[in-house]
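Asks: no sequence on hand, only this structure:
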C-alpha cells in the first residue's frame, strides 16, 4: 500500500504560513500539526485563569495570554500554543513581531483525554528546555484538581491542589488564585453509579 510522503518545513516556512493561516497549527521538528477545537470546560477554565491573572497583574509589570500566544521552544525546533502563558518583567518576542514569545515564566495546559499523555510527557520534556520557565501547571477539566510543577535548579517539584476550597499559589508571577475561581461556570460530570449486585441464580 502506498503511503503519502510527509512534508517537512523549516521554522521560517512554518511562521510564514502560520501568520497567514485561518486556523492555528503547532510546529514539531519540521512537521506542521493542526490544532483541534476544545470543549466548553477546557475553554472556560483557560479564560477564567487568564482573567484572574489579569486582575492580579494590574499595576504590575506582568502579563498573561490565553490560547493565542505562540511560544518558541529550542530555538525554533518547536512552536506551541499553551492554554495560558504568563511572565513578569521584560517580554521577548522573535522577528520583531509580537506574536511569538520566547521567555515565559509560567505555562498552563488544561488536560483533555486526547492530549493528557502528551502534556504530561513529551510536551513537558521540551517545555523544560525553556530556560526562563519556572512553573508548569496542569489543570483537570473533569474535577477540581491542579498539578503544579516548580523548577528548583535541575529538578522539578510537584505539588497537587485539589478541591474548590483550595488555592493555587503561583510563585513565578507572585499571586494566588482560588480553585473556585478557576472552575467558575464549569459543570463536572456526575460520578458513575456503582453497578447493582447480581443476585445468585442458584441460592443454596
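Replies: Received it, and whenever you're ready, just let me know what you need. Note that the coordinates shown come from a computational prediction; the quantities given were computed from them, not determined experimentally. Residues are numbered from 1 along each chain as shown.
Asks: alpha carbons only for contacts and neighbour counts from here, please
Replies: Will do.
Asks: can you tell me the closest non-neighbouring residue to residue 34?
Replies: Of all residues beyond its chain neighbours, the one nearest residue 34 is residue 25 (4.2 Å), with distances taken as C-alpha to C-alpha, 6 or more residues apart in numbering.
Asks: give me the number of residues near the one you found?
Replies: The local packing count at residue 25 equals 20, with neighbours defined by other C-alpha atoms under 10 Å.
Asks: how close does residue 131 sit to residue 46?
Replies: As for residue 131, its distance to residue 46 is 24 Å (criterion: C-alpha to C-alpha, to the nearest Å).
Asks: and residue 167, by the same measure?
Replies: In terms of C-alpha to C-alpha, residue 167 sits 16 Å off from residue 46.
Asks: try it against this one:
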C-alpha cells in the first residue's frame, strides 16, 4: 500500500479515532499527531495477503488454536498512534483499546507485505513503532517481487533476531504461533515481474 501524507494540522488521538471511525472509503494511519491516507495496492500484494490469511486461518482451524488472523482492516495501537498492518495475529483473548472493538492492542505477530513506496518505512520507523508493543513476538516482511520473507523474533532483553527465507522450497517457521508456512503457499498464484 502507498502511504500518502494528508495535509491537515496535527490531531489528537481522540480526533483521529472520531474521524477514522466515520471514514467510509479511506483508511488512515496516525503517527505523532499526523495522519496518512492508505491508498492502493498492486495485485501481487493483494494475492499474497489473501494467501497468508487463508493459510493461517486454515492452520489455526485445523489445530483448534486460540490464535486468530486479522487482515488489513484491523487497526493496531502503537505507542505514538495507530496503524493498519497487512496482517495481525492475536492469540488467546484479543484485547481492544475500547468498546468499539476496532483497535487491537495485543498482537503477537505482525506481517507487512513490502512495496516500493513503503519498504523503507516498514523496515525502519514502522518496525521501531511495532517494537514498543509489549505482546509482539515476531515481525515479518514479505516481498512481493520474489520468494523472500524476512523474520524478526523478539528474544530476551528486547533483542531481535533476524532470519531470512528465500526460495520456493523454504518453509517459514513462526514459533510464537506454532505454525509453519511453505513459501510456495504464500506465493501461490503469484507471477513475478521480470527486471
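Replies: All right, it came through fine. Because the structure is a prediction, the values reported are computed rather than measured.
Asks: TM-score for these two?
Replies: Here the TM-score for the pair of chains, by TM-score structural alignment, normalised by the length of structure 2, is 0.92; 185 aligned residues with a C-alpha RMSD of 1.0 Å.
Asks: need the counterpart of the residue nearest to residue 34 of structure 1 in structure 2.
Replies: Using TM-score structural alignment, the partner of residue 25 of structure 1 in structure 2 is residue 28.
Asks: can you tell me the SS state at that match?
Replies: Following DSSP: H, G, I helix; E, B strand; the rest coil, residue 28 of structure 2 is assigned to strand.
Asks: surely it meets residue 34?
Replies: No. Residue 28 of structure 2 is beyond contact range of residue 34, at 9.7 Å (criterion: C-alpha atoms under 8 Å).
Asks: tell me where structure 2 has helices.
Replies: Shown for structure 2, the helices assigned by DSSP state H span residues 13-22, 43-62, 119-123, 125-130, 183-186.
Asks: reformat these as JSON lines; add distance to residue 152 of structure 2 and mean neighbour count.
Replies: As requested, the helices of structure 2 are arranged in JSON lines below (distance: least, C-alpha to C-alpha, whole Å; neighbours: other C-alpha atoms under 10 Å):
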{"stretch": "helix 13-22", "distance to residue 152 of structure 2": "29", "mean neighbour count": "14"}
{"stretch": "helix 43-62", "distance to residue 152 of structure 2": "17", "mean neighbour count": "17"}
{"stretch": "helix 119-123", "distance to residue 152 of structure 2": "11", "mean neighbour count": "16"}
{"stretch": "helix 125-130", "distance to residue 152 of structure 2": "10", "mean neighbour count": "16"}
{"stretch": "helix 183-186", "distance to residue 152 of structure 2": "17", "mean neighbour count": "20"}
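Asks: and the ones you listed: which comes nearest residue 154 of structure 2?
Replies: Using C-alpha to C-alpha as the measure, helix 125-130 is the one of those that comes nearest residue 154 of structure 2, at 11.3 Å.
Asks: what range in structure 1 matches that closest one?
Replies: The counterpart of helix 125-130 of structure 2 in structure 1, using TM-score structural alignment, spans residues 122-127.
Asks: now do stretch 174-193 of structure 2
Replies: The aligned range for stretch 174-193 of structure 2 is 170-189, by TM-score structural alignment.
Asks: how far out from the middle of the chain is that stretch?
Replies: Here the centre of stretch 170-189 of structure 1 is set off from its chain's centre by 14 Å, with C-alpha atoms, centre = their mean, to the nearest Å.
Asks: which outside residues touch that stretch?
Replies: The list of residues contacting stretch 170-189 of structure 1 from outside it, by C-alpha atoms under 8 Å, 6 or more residues apart in numbering, reads 41, 44-45, 48-49, 52-53, 56, 62, 86-88, 105-106, 134-135, 141-144, 162-169.
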